[in-house]
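Asks: dropping the sequence and predicted coords here.
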Amino acid sequence: MQKWIKEVGRGKRGAKDLSYEEALEAAKCMTSGEATEAQMAAFLMAERIKTESPDELLAFIHEFRRNTQRLERPRAEGGILDCGGPYNGRNSFAATIPVNILLSQQGLPVFLHASESLPPKNGTSLKTILQKLSVPIAQTKGEVQAALKAVNIGFAWTDKLCPPLADLRKIREEMGVRTIMNTVEKLLDMSGANSIILGVFHRTAVNKIVPSLQQLNYERAYIVQGVEGSEDLPVHRSSFIYNIGKESSESIIIDPSDYGLRHEKELNKEVLNADEQAGLMTQLLAGEQSDVLLPYRNQVVLNAGLRFYLMGHTPTIGEGTQLADRLLTEKKGEEQLTLWRGVLQGSIDS
């Protein structure tokens, strides 16, 4: 590991990008246990200062995928949508949870994943929010698989399915900064998905991720400039979504005003705890409506509408938002959440 640290740790001007093969060897040192904690921390910090290249990112994704348990369920007709959000948690409303409950209710397989929250934000993790929603957390890939098969929605506690990633947790907590692993963990592809929607915070991050994403095994890949770097579009402003093809990519501007969903409240500035997150989601899925709930409802409707469209379930985003609005009003989300809880509890009990 020392030779790779020397290459990437020569300072901003002298540091050298590793080739794909060299980066793969460095990653193997980490997954095999050959590298010490000090060496792994040094390498991750040097990469942060240098900034990782697309080849380095791709090599780390491949190696950590190789050490990740993957679901055995074959791809469903139309495929699975993998939602890659930030592992450092959320402060603002995590719309992706109710959004994906609505998608699954319509028979569209969706896959969420996270672990306990990490620096630098240390927000509320999706895992914690789901626990507050009384959704049992699957401990094995079999339990995740059972839910995905039965009700078209799965959540994986990533540390359970990728031990080398879990082994890095203490180091990353002590470092307290973002590293290459913040991107790698979102792209482990535990579900064998053929589609992914990936959140980024800054548009500048797109250029770094696109070359790697184009070499992965997705038929459809989208990058969203979402709230807190998530896959959730805001409703107080327009946002970009990038459609990533194998040879090129195109950007689309999504304006909530086009669908009558813009709201002046800047949800990205809120800090919600897990109880508040779960409370809002419970009310929305139960079909409740009020002035207080309106911005959150609009965000769920916009993002569900977009994903319905991207997955080919509706011919337009507008028709997708109309469908999402109707599903909330008819309490279909509440019914689906109840089914998800029951399937997981039954799988865990057995």
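Replies: Nice, thanks for sending it over.
Asks: drop to CA atoms for contacts and neighbour counts, all remaining ones
Replies: Will do.
Asks: got the contact list for the nearest residue to Ala166 once chain neighbours are set aside?
Replies: Nearest residue to Ala166 in three dimensions, chain neighbours excluded: Asp159, at 4.7 Å (C-alpha to C-alpha, 6 or more residues apart in numbering). Asp159 makes contacts with 115, 165-166, as judged by C-alpha atoms under 8 Å, 6 or more residues apart in numbering.
Asks: secondary structure element for Asp159, which one?
Replies: If you go by DSSP states H and E, Asp159 is part of helix 158-161.
Asks: tell me which of the contacts of Asp159 fall in helices.
Replies: 165-166 (DSSP state H).
Asks: and of the contacts of Asp159, the nearest to Ser32?
Replies: The closest of those to Ser32 turns out to be Leu165 (C-alpha to C-alpha; 11.4 Å).
Asks: excluding residues flanking it in the chain, which one is nearest that closest one?
Replies: In space, Leu165 is closest to Asp159, 6.3 Å off (C-alpha to C-alpha, 6+ apart).
Asks: same check, this time on Ile153
Replies: Closest residue in space to Ile153, ignoring its immediate chain neighbours: Val110 at 5.0 Å, by C-alpha to C-alpha, 6+ apart.
Asks: for that neighbour, give its distance to Ala205.
Replies: Distance of Val110 to Ala205, given as C-alpha to C-alpha, to the nearest Å: 25 Å.
Asks: what comes into contact with the helix or strand containing Asn243?
Replies: Using DSSP H and E, Asn243 sits within strand 239-244. Contact partners of strand 239-244, identified using C-alpha under 8 Å, 6+ apart, comprise 210, 213-214, 220-226, 233, 249-255.
Asks: okay, and which of those map to helices?
Replies: Of these, the ones assigned to helices by DSSP H are 210, 213.
Asks: please pick the buried ones from the contacts of strand 239-244.
Replies: 210, 213-214, 220-226, 233, 254-255 (16 or more other C-alpha atoms under 10 Å).
Asks: from those, pick the one nearest Lys28.
Replies: Distances from Lys28 to the buried ones among the contacts of strand 239-244, taken as C-alpha to C-alpha, are shortest for Leu213 (20.6 Å).
Asks: from Lys186, how far off is the closest one?
Replies: Leu213 is 11 Å from Lys186, by C-alpha to C-alpha.
Asks: likewise Asp275?
Replies: As judged by C-alpha to C-alpha, Asp275 and Lys186 stand 25 Å apart.
Asks: who's more crowded, these two?
Replies: More crowded of Asp275 and Lys186, by other C-alpha atoms under 10 Å: Lys186, with 23 against 14.
Asks: here's the one I want to compare it with:
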Amino acid sequence: MAQASQEFGDWPLKRLMTEVVGSGPKSADDMDREQAREAFQRILAGEPDQTTLGAFWLANRWKRNNPEELAAYTDVMREESVVTAEPEADPVDCGANYDGKDTSAILGVGAGVVAAAAGTPVVVHSGDRVPSQKATPYKHVLEELGVRTELEPGESADMVDETGFGFYYQPAFNPVIDDLFDRRDEMGVRTFVNTIETVANPANADVHLGSFYHLAFARKMIDLIRESERLDYSRAIFFQGMEGYDDIRPGYTKVAEWSSGEDLEDYEIETAEYGMDMEREDLAVDDIAVDSATITAEVLSGDREDHFADAIALNGAFRMYARQDVESLDAGLERAREVIDDGSAEAVLEDLQAF
């Protein structure tokens, strides 16, 4: 076990628990940036006792991390774990919650392929049944479609440049975070690691597309990006995704949009305004991986014209809009339907399967 006096500063996790973060949800104090950095450096080095680590994670959950703490954790992750591989293209970075979905179809593969066919490169990244939910992520939908997922970062970058769509696999590009899997699993609840892994940005993209449950959390994530010294996003859009994922909800969806040098703007998307009369239950499936893959293939081939086809087209349009490749969602939606109708989207999927 590492010795604090030799490798770290003066703030082992036990002292942080006793003097700063561990007194309870109402009375705990926030850490300063250096304290938070040291805490996560110790965690990534495997230094804390397992009981202390669990207590620290739970205390952070109770008191709720502020943007400065989250930015410090993110910077340490980027410095000590993330292996970046930057494609020549400048993709939209889609960082959905890594612990997946367990009710509704995953639309982001189809949406990303549609966007790629329209000229908007897209990167997605995930792990494999990540705690606490350990549900279906991007990886398993891609595998069901016959797309390789266990790629080294350089291969992922090549996939982006060759097809317009790329998948980065957490154990390959974020290995020290992946090493925390068992400890996270024993917690039984999400920790701040679930938050920061979504902005790992393995492709060094300029634009991030993420999701949130409440607008206040979107503001916190944008403040994290602003305060981070290792993230270079110039633009970020967060929205209330289905099951916390990066799929726009049927009906009403709240959106938070930010560009460097500007204030955050929030607004709503109503799917009915785009001629889409659907409810959340219309996008439910039984087997998330298998059914999502089947739906994706059928939509991209033009063989399916239903709520799922509408949802994939709208989410593809939103990726184009995020990168500012179209002026509006209406324009993006028109472009999405064009690339499905003319076979371009299906061709991207075929390229991915052949990669």
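Replies: On my side now, so go ahead. Everything quoted here is computed from the prediction, not taken from an experiment.
Asks: tell me the counterpart residues of the strand holding Asn243 of the first structure in the second structure, please.
Replies: Counting by TM-score structural alignment, strand 239-244 of the first structure pairs with residues 253-258 of the second structure.
Asks: with stretch 119-138 of the first structure instead?
Replies: With TM-score structural alignment applied, stretch 119-138 of the first structure matches the range 131-150 in the second structure.
Asks: show residues contacting the matching stretch.
Replies: So stretch 131-150 of the second structure is contacted by 98-102, 106, 108-109, 124-129, 167-169, 172, 181, 184-185, 187-190, 288-290, 292-294, 297, 352-355 (C-alpha under 8 Å, 6+ apart).
Asks: which of those fall in helices?
Replies: 108-109, 172, 181, 184-185, 187, 288-290, 292-294, 297, 352-354.
Asks: can you select the buried ones among the residues you listed for me in PyMOL?
Replies: Per 16+ other C-alpha under 10 Å, the buried members of those correspond to this PyMOL selection:
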select buried, resi 108+109+172+181+184+187+288+289+290+292+293+297+352
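Asks: corresponding residue for Ser104 of the first structure in the second structure?
Replies: That one, Ser104 of the first structure, aligns with Ala116 by TM-score structural alignment.
Asks: quick one: contacts for its match?
Replies: 122, 163-165, 345, 348 are the contacts of Ala116 of the second structure under C-alpha under 8 Å, 6+ apart.
Asks: what residues in the second structure pair up with the helix holding Asp159 of the first structure?
Replies: Counting by TM-score structural alignment, helix 158-161 of the first structure corresponds to 170-173 in the second structure.
Asks: with the first structure superposed, average distance for the matching stretch?
Replies: In the superposition against the first structure, stretch 170-173 of the second structure averages 1.6 Å from its aligned positions (mean C-alpha distance after the TM-score superposition for the first structure).
Asks: and the buried ones among the contacts of strand 239-244 of the first structure, which two are the farthest apart?
Replies: Greatest spatial distance among these (C-alpha to C-alpha): Gln214 and Asp255, at 26.4 Å.
Asks: which non-adjacent residue is nearest Thr68 of the first structure?
Replies: Of all residues not flanking Thr68 of the first structure in the chain, Cys162 sits nearest, at 4.4 Å (C-alpha to C-alpha, 6+ apart).
Asks: which residues touch the aligned partner of Gly22 of the second structure in the first structure?
Replies: In the first structure, the residue paired with Gly22 of the second structure according to TM-score structural alignment is Gly9. Residues in contact with Gly9 of the first structure (C-alpha under 8 Å, 6+ apart) are 15, 43, 46-47, 50.
Asks: so the closest residue to Phe93 of the first structure other than its chain neighbours versus Leu284 of the first structure, what's the distance?
Replies: Take Phe93 of the first structure and drop its neighbours on the chain: the residue closest to it by C-alpha to C-alpha, 6+ apart is Gln277, 6.3 Å away. According to C-alpha to C-alpha, Gln277 of the first structure stands 11 Å off from Leu284 of the first structure.
Asks: can you tell me the helix or strand for the nearest residue to Leu349 of the second structure once chain neighbours are set aside?
Replies: Nearest non-adjacent residue to Leu349 of the second structure, counting by C-alpha to C-alpha, 6+ apart: Val113, 6.7 Å away. Assigned by DSSP H and E, Val113 of the second structure falls within helix 108-117.
Asks: that helix: average distance to aligned residues in the first structure?
Replies: Mean deviation for helix 108-117 of the second structure: 1.0 Å (mean C-alpha distance after the TM-score superposition for the first structure).
Asks: just checking, Gly154 of the second structure touches Val160?
Replies: No - in this structure Gly154 of the second structure lies outside contact range of Val160 using C-alpha atoms under 8 Å: 10.1 Å.
Asks: these two: which has the busier surroundings?
Replies: More neighbours surround Val160 than the other of Gly154 of the second structure and Val160, with 25 against 17 (other C-alpha under 10 Å).
Asks: need the counterpart of that one in the first structure.
Replies: With TM-score structural alignment as the criterion, Val160 of the second structure lines up with Leu148 in the first structure.
Asks: what's the average distance of the helix or strand harbouring its match to the second structure?
Replies: For Leu148 of the first structure, the host element (DSSP H and E) is helix 141-151. With the two structures superposed, helix 141-151 of the first structure lies on average 1.3 Å from its match in the second structure, counting by mean C-alpha distance after the TM-score superposition for the first structure.
Asks: that helix - contacts with which helices or strands?
Replies: For helix 141-151 of the first structure, the helices and strands in contact under the criterion 3 or more C-alpha pairs under 8 Å, 6 or more residues apart in numbering; DSSP states H and E are strand 153-157, helix 332-349.
Asks: what's the angle from that helix to helix 332-349?
Replies: 140 degrees (axes from the mean of the first three to the mean of the last three C-alpha atoms, to 10 degrees).
Asks: helix/strand/coil for Val147 of the second structure?
Replies: Of the three states, Val147 of the second structure takes coil under DSSP: H, G, I helix; E, B strand; the rest coil.
Asks: how much space is there between it and Gln35 of the second structure?
Replies: In terms of C-alpha to C-alpha, Val147 of the second structure sits 42 Å off from Gln35 of the second structure.
Asks: for Phe217 of the second structure, same thing?
Replies: Computed as C-alpha to C-alpha, the Phe217 of the second structure to Gln35 of the second structure distance reads 22 Å.
Asks: of the two, give the one with the bigger neighbour count.
Replies: Legend: neighbour count by other C-alpha under 10 Å for Phe217 of the second structure and Gln35, higher for Gln35 (20 against 14).
Asks: that one -> the first structure?
Replies: Alignment note (TM-score structural alignment): Gln35 of the second structure maps to Glu22 of the first structure.
Asks: in which helix or strand would I find that match?
Replies: helix 20-31.
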